Each structure stands twice: as C-alpha cells, then as structure tokens.
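**Student:** I would like to see how this sequence folds:
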Amino acid sequence: MSTVHEIAALLPDPARLRAHLRALAVLDAAIGDDPRFCQYTFDTAWGPGEEAALMENGSGDDFSVLFTPAGALIRGFDHESEMSPYGTDDEQVWPGVIDEVPPVLRPLLDEPAFCDEGIDVPRVTACLWRETGDTVWRTGSAIAFPAGSKDPDGSGFLFRLLTDRSPEAVQAHFEDYYERPVPLDAIRHVLAGHPLTPAIAGALNPAVLSSGTRPAR
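**Tutor:** As a prediction, this is how the structure comes out:
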C-alpha cells in the first residue's frame, strides 16, 4: 500500500522540491503548444510571501504545494478515492488527514481555490507539511486508510514525479501526455536548473523553431 506515510520519506527538502516543481512547470510550458493544457504551473505571487506549485490533470485530480515563510504544505486530491469528501456520508475531510496540520499552516487549506462550491471543506485526500526549521515531512499519524486499495489516498499517482524526480521518469510522463518524443538531454538541462535557451526550447518543442515563438522564462 502506498500512502502519504511512504511519500513523506521520499520527498526532498522544501528548497529542492520547489526547484523541481518550478522545473516541471517550465518543461510543461515549453513542451506544450497551449498553456491551457499544461498540468504543472508555478505561481511566484500566490500571496504575500507565498508561492504555489499547482498540478491539475484534467480528469478531476489535482495537487498544490504552497511555500510560505512558515513552511510548506502539500494538498492532494484524488477524485476517485474513497477518502474524498464527496465519497463520505457527511461530506467531510477523511478523519486524520488534516487534523494535525499546525495552526500556522492550517489556513492555507481554506484557500477558495481548494474548496468547491457547495461544500465547506477543503478538496483533499492527502496532506503533508513541513514547518520552517523542521527536518522531516509530517502527515496525519492516525489515519485509518480504507482497505482494498494499493493507493487509498491517491498520493502514489498524484506525487509520482515528486518522489521519482529522475529525468527518465519526467521524460516518460511528458512523452505519454503529449504523445511525442521529448529529448532526455533537454529534460536533464531544465531539471538541473539551467536557463531555457532557444536551443533547448526548440529541442523540447520543434514547433517553436518554425513559428519563431520566443521561449518562456
């Protein structure tokens, strides 16, 4: 069984996670032809002193990673999970998922973007957090996960590019999503934090060369 408890041990520190998520957003924007279909985005001005990495797969699943001076918070939502608020009788967050989120980070879950109209709780099936100065990622310690599922809270598939951050895993994801080859060397270049040069942008999306479109920064 894969749950947030296993995910927590595989995540890097917030600084490295932030850099990786920014690289995923750059890659998604560079590989794709239409920003409306990007799954990974990064907002450097989410709120005062806050940044947000966002993922939406277009099938009802999403996650957010919020970086603040007080720490970082990861919220994931698997719409097919039994742990979804929509799957419970009282439309409440599954017991234990967010109960232990520290008060300094708890308001981040109440962002309107993470709450659907008609339901008064966050859209969440998996949650992790790490306060500034902490040395490990935390999760709810007393979650009774539903039996019969290898990925009950959706964290295994939601966060797969956060736990396996290899260029090969990232390449496989974008090749599957965009249904065309993506050169591994270009993936490695962006994941290493190097600038998105015109040559790298053209390698990631040959249409850039024919259209003359300038690469996003």
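**Student:** only C-alpha atoms for contact and neighbour calcs from this point on.
**Tutor:** OK.
**Student:** let me see the ranges of the strands in this structure.
**Tutor:** 40-47, 50-56, 62-68, 71-77, 126-131 (DSSP state E).
**Student:** and for comparison, fold this next one:
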Amino acid sequence: MENITAEQLKLRLRSLTILDMALTSDEWLRLMSAGREGDLIWHIFDNGGGDRMWIYIKGSSIVIKGFDHESELNQLAAAIPNFGFFEKTFRGMPSVLIRLFEQDELDETTFCLWTTDGGETWVENPAENTDGGKDWLMGYLTDDAEEFCQWAKDYYGKDLPFEITKKLVSDGKLSNDELKALGASDEALQEIEEYEKIWAL
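**Tutor:** Here you go, the predicted model:
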C-alpha cells in the first residue's frame, strides 16, 4: 500500500462519503455508510453486488479489510474453505482490532491491512499471485478529483462541477451552496451535517 497517513485516509473517507450523500438521498444506492461508537469511527463500503470494505479507525490504529466476492481468495465460495488463509491474513493483528469484527465479517475477507501508528507503517500478509481485490476496492479511496468525477458519471450518471469536486477532495468539506451545486437535497444536507459530527466528537 502507498504510504498514506491517518489524516490523509480520513480526508479521503470524508470526501467519498460526503460526495456519495450529496449525489443521492437513497441510502440503499449509496456505496458508503458511516458512524461512530465511542472512540471508534467506522466506514463500510458496499456496492450491492457482494463486495465490501470495512475501514475502522480507533485512535492511531486503523484496519482496512476488504472482500471481493469474485476473488479466488473468497473462502465462502470455496468447496473446501482454506482456514489457513485466515490465520495467515490476520497474523500479527492486535487482538483489540480483531475484536472489532463479528465472525461473519471476518469470514468475508480477501485482504486486510492495518496500522497502529497512524499510518507511519502498515502491516499486511498478502497472498501470492493475487491481491484479493485490494487495488480496485481501495481505488475508491482516491484523492484525484478527476476519478471522483468519472465515478459519479459512471455510477450515478451525473456530471460534477470539477472545481467544486476538487475543493471537496482537498478540504474534505463544502458549504451548503457548494453541496447543492453537486446535487445535494435538503435531506442530504442534514445527513451530511450529522455525518460531520462523528469527526468532531
């Protein structure tokens, strides 16, 4: 993984989640959901097609765990699951981070990486010959405004104003007028306001 710090990752999460909220008020269409429980901030990516990614932030520790249902590493689709895959994938992960996941969430894993020092160093036990969908799933966590515009056009069929999108990517927030220019409804504006509170607590 690229050398991304916790602050850079948080900015990218904010940008994607806010843009997703602005583009539709239909929660079932959105890729991202997010929340906070105590000092744990969580984001879950779900494309509705069986692929998911969990990003859990707890202090200086972060876990990014993904599941590409078409990957050969998908043990749920295997005739005989390779439980050694899970042992290797999570080897060395602090138990406090493993306990953030329910067992069925752990079963939905084709890649996993984590940091305990705010992104100075990342740990991953990758499989050989395949990344388990890591590159394309984590590709959504971009800081490229052009990629955001292309995604909005491909996924939502909407053309975004580039300069406003670029500001969102660089700042992780926009004014209400700017959000409306992206297409945000009044309902979405309220949801975005609530979302921003999880970072302020």
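**Student:** TM value for the aligned chains?
**Tutor:** Taking TM-score structural alignment, normalised by the length of structure 2 as the basis, the two superposed chains have a TM-score of 0.82; 189 aligned residues with a Cα RMSD of 2.3 Å.
**Student:** thinking again about what came up before, possible to save the strands of structure 1 as TSV with distance to residue 200 of structure 1 and mean neighbour count?
**Tutor:** Below are those laid out as TSV (distance: least, Cα to Cα, whole Å; neighbours: other Cα atoms under 10 Å):
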stretch	distance to residue 200 of structure 1	mean neighbour count
strand 40-47	19	16
strand 50-56	23	20
strand 62-68	27	23
strand 71-77	30	23
strand 126-131	34	25
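**Student:** which of those strands sits closest to residue 5 of structure 1?
**Tutor:** Distance to residue 5 of structure 1, taken as Cα to Cα, is lowest for strand 126-131 among the strands of structure 1, at 8.9 Å.
**Student:** where in structure 2 does the closest one fall?
**Tutor:** Using TM-score structural alignment, strand 126-131 of structure 1 corresponds to residues 111-116 of structure 2.
**Student:** can you give the contact residues for that stretch?
**Tutor:** 60-67, 89-90, 93, 121-126, 131-134 (Cα atoms under 8 Å, 6 or more residues apart in numbering).
**Student:** can I get the strands of structure 1 in CSV with distance to residue 94 of structure 1?
**Tutor:** Output for the strands of structure 1, formatted as CSV (distance: least, Cα to Cα, whole Å):
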stretch, distance to residue 94 of structure 1
strand 40-47, 26
strand 50-56, 21
strand 62-68, 16
strand 71-77, 12
strand 126-131, 9
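**Student:** map residue 79 of structure 1 onto structure 2.
**Tutor:** Checking TM-score structural alignment: residue 79 of structure 1 goes with residue 69.
**Student:** give me the neighbour count for its match.
**Tutor:** Other residues within reach of residue 69 of structure 2, judged by other Cα atoms under 10 Å, total 20.
**Student:** how near is it to residue 57 of structure 2?
**Tutor:** 24 Å (Cα to Cα, to the nearest Å).
**Student:** on that earlier part again, so which of the strands of structure 1 gets nearest residue 180 of structure 1?
**Tutor:** Comparing the strands of structure 1 by Cα to Cα, strand 40-47 comes nearest, at 17.9 Å.
**Student:** which residues sit against the closest one?
**Tutor:** Contacts for strand 40-47 of structure 1 (Cα under 8 Å, 6+ apart): 21-22, 24-26, 28, 50-56.
**Student:** just stretch 157-164 of structure 1 next, same as before
**Tutor:** In contact with stretch 157-164 of structure 1 (Cα under 8 Å, 6+ apart) are residues 7, 10-11, 17, 20-21, 61-63, 76-78, 151, 169-170.
**Student:** change it to 6 Å
**Tutor:** 10, 11 (Cα atoms under 6 Å, 6 or more residues apart in numbering).
**Student:** now the end-to-end length of it.
**Tutor:** 11 Å.
**Student:** same thing with stretch 56-69 of structure 2?
**Tutor:** End-to-end distance (Cα to Cα), stretch 56-69 of structure 2: 20 Å.
**Student:** how far is it from where the chain is centred?
**Tutor:** Chain-centre distance of stretch 56-69 of structure 2: 8 Å, with Cα atoms, centre = their mean, to the nearest Å.
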